[in-house]
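Asks: 3D model of this:
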Amino acid sequence: MGNFTQLPAELQIQIFDYLHAADVKSARAVSRTFRNNATPALFRSIVACARYQALGAFQNVSLHSIYSGYVREIIFDGTLYDGHLAKDHRNYSRAEEASGKFQSGSFYAMRTRWKRYQELHKEQESMKEDGVLLQSCARGLENMQNISSIVYSPYQHTIPMEVKTLRDLLPRGAIPGTLSDNRTTGSDHPFRQLIGAVFLSDYTGIRQLTIEAPREDHPRTELSLDMFSFPDTNDLNAGKHLFRNLVKLDMSLSILNIQSQTTHPMTEIDPPDRQLENLAKVLEAAQELRHLSFGILNWSYLNRLMWDGSNIPEGRSIIDFIGLGATWPKLRSLKLEGLYARERDLCELINRHKDTLRAITFARCTLCAGLWLEVVNEVVFNASMIATFELDHVNEQTARSLNTIHSFNPDLGYEGRLVVTKDGEREFVRSSPVLESNLFC
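Replies: The predicted structure follows:
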């Protein structure tokens, strides 16, 4: 402890930033110095969401003369209360029983919990329409001028003042193993209002956007392609405004599946190809981008939606449609996961960025045409600035029809990495005993 207290305040503040909130709170009680140096860690991230209690806490921090300056990141809790459960107490009761986490009790107790859940769902729905979330986020950005990062989280982030209210309620988002209308974000999801708030406040300080990947064993609301339905011109402008200043983008995107097509019906103005077109436009706007990690979840469903012989013109690939046909003049690292592409698309992508790229990874990607051998050769022989290159469970599809693809088999594929010797020799080395192919012959 004595050595720690002798550290400069700047170092103490950085160290406290790595501790859990409970530990930081304990440290604040040690001394006035610790309180002053530990406090910034408590307010480094702030939660935004469509819940009145949490939004009230957001507003209080944004209006605080000191704490507002500590905030560096907005974490948007994307989980939502389920309309199916809020509509009927019998649905809620069945969900409680299916979860196995609630002790059997009286009908009155269950109904009391359901009524509380119903009220919270009602608040959530009203916040989608009354503009409170949009305006609160916009004013918050005006007051918290040090925010540089936005995180969309598909998981619950319950703030302390909500714990008592939510302690015995079903979690928000889709509960694993159950059908839910909150598995993916709809086109009216509240996260759109945070994006709108960045545009409304003309805030240009966001340098990093993270769309967290969901885990199958957690209640969640995945960010889906529906978020790129832009019925109004300002929707596209708001998206471009956010992406235009990004230096780092880490995006895991859930492509609409069969269930979500029923839950969030398509309209004539936002079919999948239009949503993909909008995604491509905002990605192209990110001309300051240096680090890009882009992953598609449930990519097999994209085949069913797009590859029906009419939606994709001859000669174009899904790479074009999701925006990876763009050029980012400052790009230094690239990771692509879950893509279905042609060899030439990936080679062209590498070639366009070979003067700036230093690291590239392809994970769980499938070539619908061509060989990974050619992609490897492009990196090894034609992109000498790339020092880190990895293939992580990639494979090749020989069938012509994309409709034959249903899922990615991680046990079949190629793995390997680039090795650069002290003399500058470059060699691609197989790293695991996976499927034999021309790639390693």
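
Asks: CA atoms for contacts and neighbours, from now on please.
Replies: Fine.

Asks: pull out the buried positions in stretch 116-128.
Replies: Buried residues in stretch 116-128, defined by neighbour count with 16 or more other C-alpha atoms under 10 Å: 117, 118, 120, 121, 124, 125, 127, 128.

Asks: same question for stretch 369-387.
Replies: 369-372, 375-376, 378-380, 383, 385-387.

Asks: try stretch 214-234
Replies: Neighbour-count burial for stretch 214-234, counted by 16+ other C-alpha under 10 Å, picks out 214, 219-230.

Asks: of these, which pair is most distant in space?
Replies: Comparing all pairs in those by C-alpha to C-alpha, the longest separation belongs to 219 and 230, at 27.4 Å.

Asks: number of nearby residues for residue 389?
Replies: Neighbourhood size, residue 389 [other C-alpha atoms under 10 Å]: 22.

Asks: that one and residue 383, how far apart?
Replies: Applying C-alpha to C-alpha, to the nearest Å, one obtains 11 Å for the distance of residue 389 from residue 383.

Asks: let's see this one next to it:
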Amino acid sequence: MKNITTVIYSPGPHCIPIEAKLVRDLLPRGVVDHGNYNEWSIRPRIPSQHGIHHLIAAFYTANYNGVRVFRMNRPNLPHSNGRRIIGETTSISNFKFPRPNDIIAAKHFFCRLHTLTLNMSLLGARSASDNLDALSHLAFLLSSARDLQELDFHLLDWDCEPHHAYGHIIPDGQPIFSYLGLSAKWPHLQKISLEGVYATQDELQSIMRRNGKTLSEVRFGFCSLLVGHWSNLVDDVVYSSRVSTFALDHVNEAFIQGVPFHQLDEVDRSGWQYVGELKLDSANERYFVQLTLPIF
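Replies: Predicted structure coming up:
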């Protein structure tokens, strides 16, 4: 194991062309032939995801902590014949460790990571308590990853109505941010990307303030503010931070002039989503450019 520095946990196979022809009629474990995922379609296959526990345990058993990059890829992989194949969606269930030593092994694996990419679904656990246990474990592991320099934290279940996104875990439209482990401080963090997260303005600003001495790149995609305004967060970045690369990608506020965002029609919702990025002018002055979304 001494030369392993990168581990990629993939939801589908990565066949080179010569292999693809040989295995084209096979249905590898972890791959299904449709893309309609929901809690019920994922639930029967949860046991197959426990392979990640064995992977992490192998590094712990070997007392190896040289892995610096760990990526959980998202589904929807290109296929050799031009179609798209949908791999097994990595769910939060991966962090529901069944044995006491599993969390110890996971901490051993996470604590030396420099780059962490998580693409996860919040669907799949058998109960709200199982989901909360898994989120608690994930939060512990993120707080243990003190060497992190790059973090991509992407939830794949974003919905314009928070209840549909995570109401099976946390009721009453509360922000899920505080359950995700994103309140940790990473002394070396340089880059962070969040997707699919419901939070408040203060919670997102707190990430940049806690890690402000090192953080240089920030991206929020399909994130929703339950309290606050994106304009305030943008001003904070432009005028009060050292962040040099900043982007918003289809973010929104959960209430528009008192009306829940999900109650707007599709055209209005598109008009109230924000896309933009930080720029420098000829005098090296920072400013934010908001892009106009196409309306279909």
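
Asks: what's the counterpart of residue 307 of structure 1 in structure 2?
Replies: Using TM-score structural alignment, the equivalent of residue 307 of structure 1 in structure 2 is residue 170.

Asks: which of the helices or strands spans that match?
Replies: Of the helices and strands defined by DSSP states H and E, none includes residue 170 of structure 2.

Asks: repeat that for residue 119 of structure 2.
Replies: strand 115-120.

Asks: what range does that strand cover in structure 1?
Replies: Aligned using TM-score structural alignment, strand 115-120 of structure 2 spans residues 248-253 in structure 1.

Asks: once aligned, what mean separation remains between that stretch and structure 2?
Replies: Superposed on structure 2, stretch 248-253 of structure 1 shows a mean distance of 0.9 Å to its aligned residues (mean C-alpha distance after the TM-score superposition for structure 1).

Asks: how much distance is there from that stretch to the middle of the chain?
Replies: Taking C-alpha atoms, centre = their mean, to the nearest Å, one finds stretch 248-253 of structure 1 lying 5 Å from the centre of the chain it belongs to.

Asks: likewise for stretch 328-345 of structure 1?
Replies: Centroid separation for stretch 328-345 of structure 1 versus its chain: 17 Å, with C-alpha atoms, centre = their mean.

Asks: so where's the longest strand in structure 1?
Replies: Longest strand in structure 1, counting residues (DSSP state E): strand 388-396.

Asks: doesn't residue 208 of structure 2 lie inside a strand?
Replies: No. Per DSSP: H, G, I helix; E, B strand; the rest coil, residue 208 of structure 2 lies outside any strand segment and is helix.

Asks: what about it, distance to residue 117 of structure 2?
Replies: 19 Å.

Asks: just flag the most distant two among the buried residues of stretch 116-128 of structure 1.
Replies: Top of the distance list for these (C-alpha to C-alpha): 117 and 128, 17.1 Å.

Asks: those helices in the stretch 51-200 of structure 2, which residues are they?
Replies: Shown for the stretch 51-200 of structure 2, the helices assigned by DSSP state H, counting those that start in this stretch span residues 51-61, 100-110, 128-144, 162-166.

Asks: need these in a markdown table with distance to residue 45 of structure 2, can you?
Replies: Shown next, in a markdown table, are the helices of the stretch 51-200 of structure 2 (distance: least, C-alpha to C-alpha, whole Å):
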| stretch | distance to residue 45 of structure 2 |
| --- | --- |
| helix 51-61 | 12 |
| helix 100-110 | 20 |
| helix 128-144 | 16 |
| helix 162-166 | 20 |
